[in-house]
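**Q** Provided below for reference: sequence and predicted model.
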Amino acid sequence: MSSRELTSLRQRWTAYQDLPTLTEHWYWRPGWHAGRHFYTWHLAFQQQPALHRHVTDLQQQLAPLPGLDLVPLDGLHLTTQGIGFTDEVPDNDIDAIVAEARQRCAALPPLELSLGPVDPDAEGIGLLVQPWNPVERVRTTIRAAIAAVWPVVPEPADGFRPHVTIAYSGAPAPTAPIRARLAELRRLAPVQATISEVSLIALRRDDRTYRWSTVATAPLNG
């Protein structure tokens, strides 16, 4: 684990010790409402049996605790780069961005990632993703693809922290029992995953769960 990942993990766990209650994750962000979809690039983890077994084991330990909404296995993802709401982005622009992304991502190798240990904050419990550098390189490549079509790329370039959420905070529940359980779960070894494509999805929120349809993929073939 590099110094950046280790520093982040330690700082976030220290901050979690001083957190009295969870912050509900499911408030509506600007522009969002029921039934609205958002174009975004994600790394998806549908075909990852080792990760699914690991997450299932973790979620079985977390399920009795109040205030947590467990993420379905087919909803595991790593948010990478947003584009915009589907009712605001022209189809021609999406086609052009996808073409640019496929051309650029073809030069990048598949991602060999380690997921774990558990890494909580006020709005959820995630798995630390490492190493960060290749994931950041994929994001930079996607941003370059968008910049080839649009004069301004949505979302800040800085502040990106790769993670995969396994449970969202669904209510302002006390964190003390969660911290006690996580202190044990943090000792579990991470699992490995190979990701060979980036997915452009149309994301929506349904009943306190993120769901999506895949619009296109950009293979990592380098």
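**A** Looks like it came in fine. Numbers count the residues shown, from 1 in each chain.
**Q** drop to CA atoms for contacts and neighbour counts, all remaining ones
**A** Fine.
**Q** ok, which stretches of this structure are strands?
**A** 38-44, 68-70, 77-85, 111-121, 124-130, 163-169, 191-195, 197-205, 210-219 (DSSP state E).
**Q** name the residues that touch the last one?
**A** Here strand 210-219 makes contact (C-alpha atoms under 8 Å, 6 or more residues apart in numbering) with 75, 98, 101-102, 105-106, 196-205.
**Q** second structure follows, compare the two:
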Amino acid sequence: MASSGPFPRQPPDSTSDPDAIARNDWNAFAEIEILRDHWAVKQWTPGRTGYYWYLTFDDSDLNALAADCQKALAIGGVDPVPLDALHLTMMGVGDTNVVSDQQIDELVSFARESLSEVKPFDLTVGPLSGSRSAIRFSVAPWDPLLDLHQILSVCTAQALPNSSAPNSSRFRPHLGIAYNNTDRAAAAVIDAVAAVRTARSVTVRVNQVELVVLRRDGHAYRWTTRAVLALGG
């Protein structure tokens, strides 16, 4: 399987059916032969910071599910995502040394107006699956996330006309709980994930989007919030 591009390479048969989404995620993960070191694959220059659109969750049920799965996996060679850093990445905007404060202010203004027309929605988080370098939950449905991604992409292109706004056809929503930190055969990790795959799922409410300034601290992603934009105004 190719080591770059969206994962899974093909979207699910249905972007509204949780079973189809989970099945597509799992089938792609189960075919992986080699897991990559996330921190080597995802290059990050020391001191770099960048703007990203994030969904974050202050949800005790989600935290409990993630903690239970992290504990149950009991495998070496992974870095669990801190429970206060669980997130769903919508898209990157640009490095802070490239994007100006004025552009960010314009972006926030465009997005605030556009998101005022978007209604809050619920997401099902789970079951567990993985990617080429991480262990992560499937999330469903994708439809409201794809719509949200498209809106943010348009707003980003408006505020940063020289940037390459991400294509929504390549967006694969997910919520990570651990990053693989060494190159290795995938079979044992896939088996470990399969053993806890029947863990419960949870429902979370999406009622806002955050623009964050992201940094990498060791083997974890951390951020400060630049703006919080409510859905539906």
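**A** In hand now; what should we look at? This structure is a prediction, so every number in the text was calculated from the model and none was measured.
**Q** about what we covered before: out of the strands of structure 1, which gets nearest to Asp93 of structure 1?
**A** Asp93 of structure 1 lies closest to strand 77-85 among these, at 10.3 Å (C-alpha to C-alpha).
**Q** for the alignment partner in structure 1 of Pro46 of structure 2, give me its contacts.
**A** Using TM-score structural alignment, the partner of Pro46 of structure 2 in structure 1 is Ala34. Taking C-alpha under 8 Å, 6+ apart, we find Ala34 of structure 1 in contact with Arg204, Arg205, Asp206.
**Q** these two touch, right, Ala185 of structure 2 and Asp37?
**A** No. If you go by C-alpha atoms under 8 Å, Ala185 of structure 2 and Asp37 don't touch, sitting 11.3 Å apart.
**Q** the more surrounded of those two?
**A** Asp37 (19 against 13; other C-alpha atoms under 10 Å).
**Q** that one contacts Asp183, doesn't it?
**A** Yes. Applying C-alpha under 8 Å as the test, Asp37 of structure 2 and Asp183 come out as touching, 5.0 Å apart.
**Q** just to check, Ser114 of structure 2 is in contact with His149?
**A** No. Counting by C-alpha under 8 Å, Ser114 of structure 2 stays clear of His149, with 11.7 Å between them.
**Q** quick one: which of these two has more around it?
**A** His149 (22 against 18).
**Q** aligned to that one, what sits in structure 1?
**A** For His149 of structure 2, the residue aligned by TM-score structural alignment is Arg139.
**Q** nearest residue to that match other than its sequence neighbours?
**A** Counting by C-alpha to C-alpha, 6 or more residues apart in numbering, Thr80 is the residue found nearest to Arg139 of structure 1 once chain neighbours are left out, at 6.0 Å.
**Q** which one in structure 2 is aligned with that neighbour?
**A** Using TM-score structural alignment, Thr80 of structure 1 pairs with Met90 in structure 2.
**Q** which residues touch Thr209 of structure 1?
**A** Taking C-alpha under 8 Å, 6+ apart as the test, what Thr209 of structure 1 contacts is Val71.
**Q** what's the neighbour count on Ile146 of structure 1?
**A** Ile146 of structure 1 has 24 nearby residues by other C-alpha under 10 Å.
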